[in-house]
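[1] Build me a model:
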Amino acid sequence: MKKYERIFVIVLDSLGIGAMPDSEKFGDVGVDTFGHILDKMGSLEIPNLRKLGMLNLHPAGNMTGVEHPMGRYMRITEASNGKDTMTGHWEMMGIRTTKPFITFTDHGFPAELIAELEKRCGKRVIGNKSASGTEIIEELGEEEINTGAMIVYTSADSVLQICGNEETFDLQNLYRCCEIAREITMKDEWRVGRVIARPYVGKKKGEFKRTSNRHDYALKPTGLTTLNALKDAGLDVIGVGKINDIFCGEGITKTYHSNSSVHGMEQTIAISKEDFKGLCFVNLVDFDALWGHRRNVEGYGKEIEKFDKNLGVLLEALREDDLLILTADHGNDPTYTGTDHTREYVPFLAYSPQMKEGGAIENEDTFAVIGASVADNFQVKMPEGTIGHSILEKLV
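    Below is the predicted model of the structure:
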């Protein structure tokens, strides 16, 4: 079997395709991100996703599949115990997470955590709730500046975020406090996926603006992944968007920061015109961050259409020995209650110009088939302790 020289794995962050059997345990009943968007909007202008087989896999709204899909498609179940970005991506590359990351969306962080943070940082905490980063700075920025307190908040994700005014809360001191928070939140009962420093400037409401000096303190993957194996074998591992943050730089040889999902696709198209051998791993976060959490159905639908337009450009740029895989890391149904991710199956669409034909392949019970198939393609052994098996023979 002829191997692929380059593999592109693109994660449409949160584009789930229906509730998993255990979704009720996660507080999710009847969820379906892609299906419910189509049910609400009727149809979307997504000719490229459609010809790859997305509507054959999951017809919804007024849309159905095509007679001869170009891609191979299936539905994948998440084996890990969770529904967050890090858990989903880590599983793709071979890690099964059994202890989920903790969220504090409903009530903020517990008093014991806040007390320890205040004691060790030497600052009083204000905020301590789930909020939009820009809104909480508008609400509490003046109080922080005037009293020397620090704004701590969370979101629907597993994060602890600390805001600091760069003019009154020295950047290095902000980073020091975040490092303390990272250490404190290593406890199992407080274990968040990321601690984030959120610096801003300005002196009063209406003038506050966040700066580019944000810093993420993510957890390292709990073991070696496909990415480590590829890098150790001398292959290219290119991360686009949040990939470098999600894996804490582990196994990445080159990284590109994206300003938006559209920008991420433009970067991927540019990378496709370069010579490399290995994996280009892409996360497109706007589906999730801008639309899913904000329960904006129309915005989410339009984002899918923007993606599809650039997908057409990428398909034209693919070489004969390239493989493209489209998938997601969890759901975030914009028609559902609350603002949290949703526990869903995810799509798997694969295409190469050298594929003889498209069509359905058998569903799989772990995202880890992606990393295992990439490793198999490059004849690299998966690290000890990883999960997943190769389905490469189905992708020709």
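
[2] going forward, measure contacts between C-alpha atoms and count neighbours the same way
    Fine.

[3] who touches the nearest residue to Met63 once chain neighbours are set aside in this structure?
    Leaving out its chain neighbours, the residue that sits closest to Met63 by CA to CA, 6 or more residues apart in numbering is Ser43, at 6.0 Å. Counting by CA atoms under 8 Å, 6 or more residues apart in numbering, Ser43 makes contact with 61-63.

[4] Emit the ChimeraX select command for whichever of the residues you listed are buried.
    In ChimeraX, this line selects whichever of the contacts of Ser43 come out buried by 16 or more other CA atoms under 10 Å:
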select :61,63
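
[5] Adding secondary structure and distance to Leu279, write the contacts of Ser43 out as TSV.
    As requested, those are arranged in TSV below (DSSP: H, G, I helix; E, B strand; the rest coil; distance: CA to CA, whole Å):
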residue	secondary structure	distance to Leu279
Gly61	coil	34
Asn62	coil	36
Met63	strand	33
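
[6] Of the contacts of Ser43, which is the nearest to Ala156?
    Among these, Gly61 lies closest to Ala156 (CA to CA), at 27.8 Å.

[7] Roughly how far does the closest one sit from Ile37?
    8 Å (CA to CA, to the nearest Å).

[8] returning to what we had before: what's the separation between the residue nearest to Met63 and Glu298?
    11 Å.

[9] Please generate a structure for the following sequence too, so the two can be compared:
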Amino acid sequence: MMGNFYLIIVDGLGVGAQEDAHLYGDEGMNTLGNVSEETQCKLPNLGKMGIGNIIPLSSVPEEENPTAAFGKMREVSAGKDSTTGHWEIAGIHLEKPFPTYPNGFPEDVIEKFCKGIGVEKALCNLPYSGTDVIRDYGEEHIKTGYPIVYTSADSVFQVACHEDVASVEMLYEWCEFARKEICVGEHEVGRVIARPFTGTYPYDRISDQRKDYSAIPPENNINEVLQANGIKTYSIGKVVDLFAGKGFSQYRKTKNNAEGISQLLSAMSAVKNSFVFVNLIDTDQLYGHRLDPEGFGKSLEEFDRAIPAILSKLKADDVLVITGDHGNDPCSNSTDHSREFVPLLVYPKSKTLHLTDNPSDGSMNLGTRGTFADVAVSVADFFEVKSSFPGKSFLK
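    Just a heads-up that it's a prediction; the model follows:
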């Protein structure tokens, strides 16, 4: 079988706490279920595909004969961050989680960073919201020139600087130094992130010039395996950053979901026999982390409205998969990611295996998959390339 395989990650879209959620403090989390109940968001197109068949949704009824195969996937790797989730989807199991710093980075790490970039000290060094940190430390940063270094519940080393204090290019150089010299070994965080900001108090982040420096993924991942077999691979959104720029023939960065959807539709008119890996970030970045269920619901509705256009561009031999990378429940009191199952929709369902023999309702229930890596195995299966990823294909 050859054609295009489209993989869309709706960032932060979980469908209920995993069995091990208590180890992460995430009992009772259910991103999609709680958003549906609280906002009554309407998702008619995703509903037709079967998203309401995965778990009960207050505002999305079950579909008697869904157009997609449906199920959910369990994360096996230790962690609940974007890098870990995307890597497992690509076939990588991490036995050790990336380190996190709930009390800030050790003094020797900060000292080494400051010495390396030629400044006396760094400000903050605590887990912090990106908008709050520039509001609270921006004035001192501008007065002193000291960079703002902060983290989150994720495994990230973030550096924020006003563009009038340190140019964006200088900030990138500092973050490259941190990636190569500071965040290594026991302190190898998932991502080093450059966060430039501008303007006057309370300041504005320059979102389109944010830059992520990911840890280097193991070479045995679906992107690099496909490339080695002559299959073109495309990244839309932040995916390329999560794989440290490796494994993609082309990439298109995006500022928001609207741009991501537009770039996807554009790519669908051009690519042949290719793998297209898409991340739609708004649900996580703008709404999950900010505990905004209404915004989350509206973002899902925006994606739902694009489904007919996406499906209309699929050719007979193409496959579309829609899933998530972790949870991020905006109806909880935590701004952190959550350890949740993620949804799985595979279109068209005629391409998939199913668990029940001769299902009377015509549905294709893929059940609970044992690992996110089932996606990587299925992609390899689709393109008929050999792989050694953990997991099982859900394609015929």
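
[10] Got a TM-score for the pair?
    Here the TM-score for the pair of chains, by TM-score structural alignment, normalised by the length of the first structure, is 0.91; 385 aligned residues with a CA RMSD of 2.1 Å.

[11] picking up where we left off before, could you look up the SS state of the residue nearest to Met63 of the first structure?
    Secondary structure for Ser43 of the first structure, judged by DSSP: H, G, I helix; E, B strand; the rest coil, is coil.

[12] need the helices for the stretch 51-200 of the second structure, in chain order.
    Assigned by DSSP state H, counting those that start in this stretch, the helices in the stretch 51-200 of the second structure fall at 51-54, 82-89, 107-117, 130-144, 168-177.

[13] Same question for the stretch 201-350 of the first structure.
    Under DSSP H, counting those that start in this stretch, the stretch 201-350 of the first structure gives helices at 226-232, 243-246, 261-272, 286, 297-317.

[14] Which part of the second structure matches the first one?
    On the basis of TM-score structural alignment, helix 226-232 of the first structure is assigned to residues 222-228 in the second structure.

[15] so what corresponds to Ile46 of the first structure in the second structure?
    Per TM-score structural alignment, Ile46 of the first structure is aligned with Leu43.

[16] one step back: give me the mean deviation of the match of helix 226-232 of the first structure from the first structure.
    Superposed on the first structure, stretch 222-228 of the second structure shows a mean distance of 1.0 Å to its aligned residues (mean CA distance after the TM-score superposition for the first structure).

[17] which residue in the second structure lines up with Asn56 of the first structure?
    Match for Asn56 of the first structure (TM-score structural alignment): Asn53.

[18] What separation do you get for the nearest residue to that match once chain neighbours are set aside and Lys121 of the second structure?
    Once flanking residues are discounted, Asn53 of the second structure sits nearest to Glu62: 4.9 Å by CA to CA, 6+ apart. As judged by CA to CA, Glu62 of the second structure and Lys121 of the second structure stand 56 Å apart.

[19] still on that earlier bit, can you give me the distance of the match of Asn56 of the first structure to Phe372 of the second structure?
    For Asn53 of the second structure relative to Phe372 of the second structure (CA to CA), the value is 19 Å.

[20] cool, and His162 of the second structure?
    39 Å.

[21] and the two? which has more neighbours close in?
    Phe372 (32 against 27; other CA atoms under 10 Å).

[22] Next, the contact list for Gly164 of the first structure, please.
    150-151, 170-171, 174, 197-200.

[23] again, only this time at 7 Å
    By CA atoms under 7 Å, 6 or more residues apart in numbering, the contact set of Gly164 of the first structure is 150, 174, 198-200.

[24] Can you flag the buried ones in the residues you listed?
    150, 174, 198-200.

[25] Now check the second structure for the residue matching Ile114 of the first structure.
    Under TM-score structural alignment, Ile114 of the first structure pairs with Ile110 in the second structure.
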